[in-house]
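>>> predicted structure and sequence below. I'll ask about it afterward.
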Amino acid sequence: MNSAGPSPKAEDAAGSDPEQDALRARILAQPDLVLEDHRIMRALIAANEKAMGGNIVDLRGIAMERLEARLDRLEDTHRSVIAAAYDNLAGTNQVHRAILAMLDPTGFEAFLRNLGTEVATILRVDSIRLVLETDHPEDPGSIERLGDVLAVVRPGFIDAYLTGPRGRQPIRPVTLRQATPEGEAVYGERGNWIRSEALLRLDLGEDRLPGLLALGAEDPHQFTPAQGTDLLTFFGGVFERQMRRWLG
């Protein structure tokens, strides 16, 4: 008669848990599931530190925490870069659509009216005004018909408006800023609710006074000095060439 006790294998078989066996088998088959899950890895490290006791410093755990923090920063930067790329692509498409719409009209009045309607809608601005300096008064009827878009001012007004009342701001091809009280001279009655603006200084050719294309927005944060101006510079260059063609 055999008096030996049950074998270890028999004990393991008798005491095994099917759920634990299934979990163990899955981990052994796909260890990447554990390694790629940050919460599981942190739980394993915490359990290991607890088992070692409070008098032992786990340098591997500290290094892993620092690597995780660095990875989080890299992921945040990656997301920011992707978001900026999408914003830039959307802005490029928006400006291209506005330029195509600007090229459609075949007459100067239609060109200006289209500027204040379709082009303004595409650029998502609340007001577009073309400001022209002149030494001679224009036809009052023409100004009245195009008053929603066209503003005629005295020589020197544009540079003074761009530099501000104290003349401290430099004159750039494109200026992004908060609206000023002097905006009523540019936007007319709408100047009361324009809160930010993009100002495109126009070179209309030799022996001609400068012009200004003013894009006004009710949102005070739509145009700020921290934003890039490359797309608006390009838009302003196309607009200059169109204006030179109309002015002959």
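The structure has been received and is ready for your questions.
>>> use CA for all of it now, contacts and neighbours both
Fine.
>>> ok, the residue nearest to the spatial centre of the chain to residue 181 distance?
When the chain is reduced to its mean C-alpha position, the closest residue under CA atoms, centre = their mean turns out to be residue 87, at 4.6 Å. In this structure, residue 87 lies at 31 Å from residue 181, with CA to CA, to the nearest Å as the measure.
>>> what do you get for residue 67?
Distance, residue 67 to residue 181, by CA to CA: 52 Å.
>>> ok, now residue 222?
Looking at residue 222 against residue 181, where the rule is CA to CA, the gap reads 18 Å.
>>> who has more neighbours out of those two?
Shown here are residue 222 and residue 181; by other CA atoms under 10 Å, residue 222 has more neighbours (18 against 11).
>>> name the nearest residue to that one, ignoring sequence neighbours.
residue 196 (6.5 Å; CA to CA, 6 or more residues apart in numbering).
>>> can you check residue 99 too?
With CA to CA, 6+ apart as the criterion, residue 99 has its nearest non-adjacent residue at 6.9 Å, and that residue is residue 235.
>>> neighbours of the one you found, how many?
Other residues near residue 235 number 16, with proximity taken as other CA under 10 Å.
>>> do the one 5 residues further on as well
Other residues lying near residue 240 total 21 when counted by other CA under 10 Å.
>>> contacts for whatever helix or strand it lives in, please.
Taking DSSP states H and E as the criterion, the element that holds residue 240 is helix 230-247. Around helix 230-247, the neighbours that count as contacts under CA atoms under 8 Å, 6 or more residues apart in numbering are 91-92, 95, 99, 108, 173-174, 200-205, 213.
>>> ok now the helix ranked longest in the chain, how far from the chain's centre?
Among the elements of the chain assigned as helix by DSSP state H, the one spanning the most residues is helix 59-102. What separates the centre of helix 59-102 from the centre of its chain is 11 Å, taken as CA atoms, centre = their mean, to the nearest Å.
>>> okay, now the one to match up with it:
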Amino acid sequence: MSHYNDRNEAEQRIRRSEPSLSVAQVRDYLLAHPDFLANDPELVAALAPSRMEGHNVVDMQQFIIGKLQNQVRTLRDIQSDLIEASSLNSLAREQVHQAALALLDARDFEHLIDFITAPDGLARVLGSRACAICIETTNGVSAIGVRSVRVLEPGGVARMMGGVVPYRLVANVCGSRGLYNHLADEVQSEALVRLEFSRVSPPGLLALGGFEPEQFHPDQAADLLEFLGRVVERCVRRWLELPPDL
């Protein structure tokens, strides 16, 4: 009997020494941590009431199952978006590789420029509406140069790109006639890539005009477009026999 009393007294001392939580505190904690129960299935299994306990009892099992089903649907949507993005990226990669090979196959400088600027050339391969190539001049006058190369005033590349940046992607634009000539009205988005041909020449610009307002947009990755720009630089450098290093 003495042993039982000692144990009982010890348990009472422990209860008095432990801080107690009110129902309101427990409720506030669960509201502040809504995933607490969802992440502890063993606790849910121990606490979840049976459906047979009456219509006034909240069915925790159904709540958790519904939440997990929503999470599964969300994950499926994310997976679908990733698959779609991967497919589009693969298509773009194939287009850029095909375009790079066509640029490298140019017979001479004239053929290279014709392929870049003709509607059925580089623009068609990339699935865009128009393409233009520009270079800055040193005499301060912008114009349409020889072989359809657009000539920009000094500083014109930085002006068009909004600064000395490697590329600029813009959605929902009105195409510039100075770049795209008679196709300007059909250009609704734009990709601009800065070109550095050599240390002895001014900078240039590769412009792609898209059919759709969102064909090019600022959230796109631009690594493929930058790669294409580097190919164009090397092709121009080779045919004009410019110094290879910048």
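Here it is on my side, so go on. Computed from a prediction, not measured in an experiment: that's the story for all the values here.
>>> TM-score for the pair, please.
Remark: TM-score between the superposed chains equals 0.69 [TM-score structural alignment, normalised by the length of the second structure]; 188 aligned residues with a CA RMSD of 2.5 Å.
>>> save the contacts of helix 230-247 of the first structure as CSV, and put in secondary structure, neighbour count and distance to residue 81 of the first structure too.
Supplementary listing: the contacts of helix 230-247 of the first structure in CSV, determined by DSSP: H, G, I helix; E, B strand; the rest coil; neighbours: other CA atoms under 10 Å; distance: CA to CA, whole Å:
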residue, secondary structure, neighbour count, distance to residue 81 of the first structure
91, helix, 15, 15
92, helix, 15, 16
95, helix, 18, 21
99, helix, 19, 27
108, helix, 14, 42
173, coil, 16, 27
174, strand, 23, 25
200, strand, 26, 28
201, strand, 24, 31
202, strand, 23, 33
203, coil, 19, 35
204, coil, 20, 38
205, coil, 13, 39
213, strand, 22, 31
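>>> what two of those residues are the furthest from one another?
The most widely separated members of the contacts of helix 230-247 of the first structure are 91 and 205, with 28.3 Å between them, by CA to CA.
>>> contact partners for residue 64 of the first structure?
For residue 64 of the first structure, the set of contacting residues under the criterion of CA under 8 Å, 6+ apart is empty.
>>> then residue 176 of the first structure?
Contact criterion CA under 8 Å, 6+ apart gives 196, 197, 198, 199, 223, 224, 225, 227 as the residues in contact with residue 176 of the first structure.
>>> counterpart of it over in the second structure?
Taking TM-score structural alignment, residue 176 of the first structure has residue 169 as its aligned residue in the second structure.
>>> that's a strand at that match, yeah?
Yes: with DSSP: H, G, I helix; E, B strand; the rest coil as the criterion, residue 169 of the second structure is located in a strand.
>>> for it, give its distance to residue 192 of the second structure.
Separation of residue 169 of the second structure from residue 192 of the second structure (CA to CA) stands at 6 Å.
>>> same question, residue 74 of the second structure
The span separating residue 74 of the second structure from residue 192 of the second structure equals 36 Å under the rule CA to CA.
>>> who's more crowded, these two?
Higher neighbour count among residue 74 of the second structure and residue 192: residue 192, with 26 against 12, using other CA under 10 Å.
>>> secondary structure class for that one?
Of the three states, residue 192 of the second structure takes strand according to three-state DSSP.
>>> which residues touch whichever residue in the first structure pairs up with it?
Residue 192 of the second structure maps onto residue 199 in the first structure, with residues paired by TM-score structural alignment. Taking CA under 8 Å, 6+ apart as the definition of contact, the neighbours of residue 199 of the first structure are 162, 174, 175, 176, 212, 213, 214, 215.
>>> of all the contacts of residue 176 of the first structure, which comes closest to residue 38 of the first structure?
Out of the contacts of residue 176 of the first structure, the member with the shortest distance to residue 38 of the first structure (by CA to CA) is residue 227, at 36.9 Å.
>>> quickly find the element holding that closest one.
Element membership of residue 227 of the first structure [criterion: DSSP H and E] is none; it lies in no helix or strand.
>>> burial measure for it, as a count.
If you count neighbours by other CA under 10 Å, residue 227 of the first structure ends up with 10.
>>> roughly how far does it sit from residue 178 of the first structure?
The span separating residue 227 of the first structure from residue 178 of the first structure equals 12 Å under the rule CA to CA.
>>> gap between residue 38 of the first structure and residue 126 of the first structure?
If you go by CA to CA, the gap between residue 38 of the first structure and residue 126 of the first structure works out to 48 Å.
>>> against the second structure, where does stretch 21-39 of the first structure fall?
The counterpart of stretch 21-39 of the first structure in the second structure, counting by TM-score structural alignment, does not exist; no residue aligns.
>>> equivalent analysis for stretch 121-129 of the first structure, please.
Using TM-score structural alignment, the residues of the second structure aligned to stretch 121-129 of the first structure are 124-132.
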